[in-house]
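> here is my input; please provide its structure:
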Amino acid sequence: MDLALLRTFVTVHRAGSFTRAASLLGLSQPAVTSQIRTLERQLGRPLFLRQARGVTPTTVGDELAQRAAPHLDALVEITESGLAGEAGLRTLHLAGPPEFTSLRALPALTRLIPQGLALRASFGSAEDTLEGLAAGHHDLAIATARPRGRLLTATPLCDEEHVLVAGVRWAARLSPAALRRDGPRVLEPIPVVEVHESLPLVTRYWASVFDTKPTAVGTIVAPDLRAVLAAVTAGAGLAVLPRYLCETALEQGEVVALLDPPVPPLRTYFLAVRTGTLGLPHIARAQEWLLRAAADWG
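Below you'll find the predicted structure:
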């Protein structure tokens, strides 16, 4: 049986779509369709049920994928081993949000460098990192959204607590009692610092804590939470930040937490891989190390 046909089949099985598989393989959709039909003729059994949106594997298709995928993944590992620049050195391509990846994931993974691991990091949104992972540009992706479908497998990594903070000057003007009594109305005069014009962190916090939507617009918008923290520390206004990012600034009195809600807003990070690639030792080791490190990221 032609290995190219099996490779195409496994990719379609994981992607759940001829179109998505074609993009991952660098083929045209008709070429993928033709290869699957050829394989089905050779086996004498249908492998997929065609639907309006994508395909669903038959029981025969599921059985074939279960039997073939580990061997194909092993062949990929042998091929990728030849990419190492020196004996025993394997490169891990990691993607995730810039702040979390820089401050938590990379420091944790550097402990694997003496074990023969090289690291390459790239930053992006959840959508970008998961698309890049699916396309084979990354080995591991950290995202705030759980991927769908069979192509990617995700494991919850950790939760981050969000804190409403402001610069010292602005915090001194607020009455905690008035904030608890009147809610976000007392915050309206304070400029807002955010990572995007849509105010994603502020909106999520307002919905969770105040059960309403913010009426403000961003006074300062910078696509990096570290820049947001720097602006708030300098007195620019208020922001919603992950506690891990602003913990030191809070302890040193550079920013002030405006509220301490009984149930603070949380956001979950997921650690995603392409299905089947945990058979590659360097990816499995990195995933295990990150999950172990995350147990201390309370």
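
> contacts and neighbour counts: CA atoms only from here.
Noted.

> so which elements touch the one helix or strand D62 maps to?
Using DSSP states H and E, D62 sits in helix 59-81. Judged by 3 or more C-alpha pairs under 8 Å, 6 or more residues apart in numbering; DSSP states H and E, helix 59-81 is in contact with helix 3-15.

> hey, what's the angle from the helix it packs on to helix 59-81? Just curious.
110 degrees (axes from the mean of the first three to the mean of the last three C-alpha atoms, to 10 degrees).

> and helix 3-15, what's buried?
For helix 3-15, a neighbour-count test (16 or more other C-alpha atoms under 10 Å) marks L5, L6, R7, T8, F9, V10, T11, V12, H13, R14, A15 as buried.

> what's next to that helix, contact-wise?
For helix 3-15, the external contacting residues (C-alpha atoms under 8 Å, 6 or more residues apart in numbering) are 18, 20-21, 24-25, 32, 35-36, 39, 56-57, 61-62, 65, 68-69, 72, 149-152, 275.

> please generate a structure for the following sequence too, so the two can be compared:
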Amino acid sequence: MTSLDLLATFLEIYRSGSLSAAAERLGISQPAVTGQLARLEEQIGEPLFLRSRKGVVPTPRAAALAARVSVHLDGLVGVLDSAQTEPTLRGTVRIGGAAEVMTVRVLPALAPLTGRGLSLHVTLGLAEDLLAALVDRRLDLVVSAVRPTHRELLAVPLVDEEFLLVGAPAAAHTLSAERLRTSPADALAAFPLVAYAEDLPIVRRYWRSELGHRPLNPVALVVPDLRAVLAAVEAGAGISVLPRYLTESPLAAGRVVQLHHPEVPPLNTLYVAVRRGAPDNPALTVVRDRLVEAAGHWGGL
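Next comes the predicted model:
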């Protein structure tokens, strides 16, 4: 069986084009590199490089071998480097947030921490309930769409959600562009709504801020999951207001269309909240810092 050390040396020679350069990058002597290459060529049964005045030239067999092993060796190096530079995390961090943003953004950002030993327990729900659980010490961190006001909580802005009014393509075909421009609420009044809750929290806020009053539209469907709202809108059940991070893919694919384009997109800030004066918990600090760092790459949600 071929040693990983021999393959790593071979790959360094292949990439650097020189035995001496490979020895320097590996931190070993050139005779050692020459010896390892000779052993690998013996195992394979043919030369892997042709010597020249400028270094070495890989044979077709070497090129094929490099293509097969490079991704695997690079992955192993990445794992080892991560293990050496990032300390092990111990314990459990209990986090909470809305199902949609946790699924699409938060959990993918935190998942790599489990490879360092961290255990994450996740609670999905409404912001008010989750913040109450944080105050009661049943949670350690909450990603909240509501700005926490309890004096025991410390919250920092995480990222802004941008909301879009969307519908199935068929809905857009029946809209009058002129009427939508001059009287958008009237132009949209006949379309049924798909809502997150019976009191239309997201839709109502959009209508008031962008159209000037509460929505008077009939309500076709209520479902407490924005992903299900999106699925119903795609299927033609009605129109709704959804965060951009959920609609980017279906918008690009043409499964939904943006029906209204306000001059200033309506935003809602997400916060990451923890308890003030909580005992020092290195794992919790890492989780919070990782979220803040990841949110910097999300842009507006």
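
> TM value for the aligned chains?
The TM-score (TM-score structural alignment, normalised by the length of the first structure) is 0.69; 212 aligned residues with a C-alpha RMSD of 1.4 Å.

> re the thing from before, just name the closest of the buried residues of helix 3-15 of the first structure to F210 of the first structure, please.
Distances from F210 of the first structure to the buried residues of helix 3-15 of the first structure, taken as C-alpha to C-alpha, are shortest for A15 (39.8 Å).

> and the helices in the first structure, which stretches?
With DSSP state H as the criterion, the first structure has helices at 3-15, 18-25, 29-43, 59-81, 98-100, 106-109, 126-134, 168-172, 176-182, 200-205, 225-233, 243-251, 281-294.

> so the longest one aligns onto which residues of the second structure?
Under the alignment (TM-score structural alignment), helix 59-81 of the first structure falls on nothing in the second structure.

> the first one now?
Aligned by TM-score structural alignment, helix 3-15 of the first structure falls on no residue of the second structure.

> now swap in stretch 256-273 of the first structure and tell me
Aligned by TM-score structural alignment, stretch 256-273 of the first structure corresponds to residues 257-274 of the second structure.

> would you mind measuring the gap between the ends of the matching stretch?
Its start and end residues considered, stretch 257-274 of the second structure measures 38 Å (C-alpha to C-alpha, to the nearest Å).

> before we move on, what about stretch 260-273 of the second structure?
Terminal-residue distance, stretch 260-273 of the second structure (C-alpha to C-alpha): 33 Å.

> now stretch 97-115 of the second structure
22 Å.

> now stretch 226-243 of the first structure
Terminal residues of stretch 226-243 of the first structure lie 12 Å apart, using C-alpha to C-alpha.

> can you give me how far it is from the chain middle?
Chain-centre distance of stretch 226-243 of the first structure: 23 Å, with C-alpha atoms, centre = their mean, to the nearest Å.

> can you give me the strands in the second structure?
Along the second structure, the stretches classed as strands by DSSP state E are 49-52, 55-58, 92-97, 119-124, 141-144, 153-167, 193-195, 219-222, 240-243, 257-258, 267-275.

> in a markdown table, list those strands along with mean neighbour count and distance to R288 of the second structure.
A markdown table is the format used below for the strands of the second structure (neighbours: other C-alpha atoms under 10 Å; distance: least, C-alpha to C-alpha, whole Å):
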| stretch | mean neighbour count | distance to R288 of the second structure |
| --- | --- | --- |
| strand 49-52 | 14 | 50 |
| strand 55-58 | 17 | 48 |
| strand 92-97 | 21 | 10 |
| strand 119-124 | 16 | 13 |
| strand 141-144 | 27 | 8 |
| strand 153-167 | 20 | 10 |
| strand 193-195 | 28 | 31 |
| strand 219-222 | 16 | 33 |
| strand 240-243 | 26 | 23 |
| strand 257-258 | 20 | 34 |
| strand 267-275 | 20 | 7 |
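
> derive a PyMOL selection command for the buried subset of the contacts of helix 3-15 of the first structure.
Selecting the buried subset of those in PyMOL, with 16+ other C-alpha under 10 Å as the burial test, is done by:
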select buried, resi 18+20+21+24+25+32+35+36+39+56+57+61+62+65+68+69+72+151+152+275
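
> and the furthest pair within the buried residues of helix 3-15 of the first structure?
Longest span within those, C-alpha to C-alpha: L5 and A15, 15.2 Å.

> quick one on the thing from earlier: Throw the strands of the second structure into TSV and include distance to D5 of the second structure, thanks.
Shown next, in TSV, are the strands of the second structure (distance: least, C-alpha to C-alpha, whole Å):
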stretch	distance to D5 of the second structure
strand 49-52	18
strand 55-58	19
strand 92-97	37
strand 119-124	34
strand 141-144	44
strand 153-167	44
strand 193-195	59
strand 219-222	60
strand 240-243	50
strand 257-258	54
strand 267-275	45
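
> ok, which of those strands comes nearest A232 of the second structure?
Between A232 of the second structure and the strands of the second structure, the shortest separation by C-alpha to C-alpha is 7.2 Å, and it involves strand 193-195.

> what packs against the closest one?
strand 219-222, helix 226-234, strand 240-243.

> hmm, try it at 6 Å
Secondary-structure packing of strand 193-195 of the second structure (3 or more C-alpha pairs under 6 Å, 6 or more residues apart in numbering; DSSP states H and E): strand 219-222.

> so which of the strands of the second structure gets nearest T85 of the second structure?
Of all the strands of the second structure, strand 119-124 comes closest under C-alpha to C-alpha, at 19.6 Å.

> how far apart are that closest one and its match in the first structure?
Between strand 119-124 of the second structure and the corresponding residues of the first structure, superposition yields a mean separation of 1.0 Å, by mean C-alpha distance after the TM-score superposition for the first structure.
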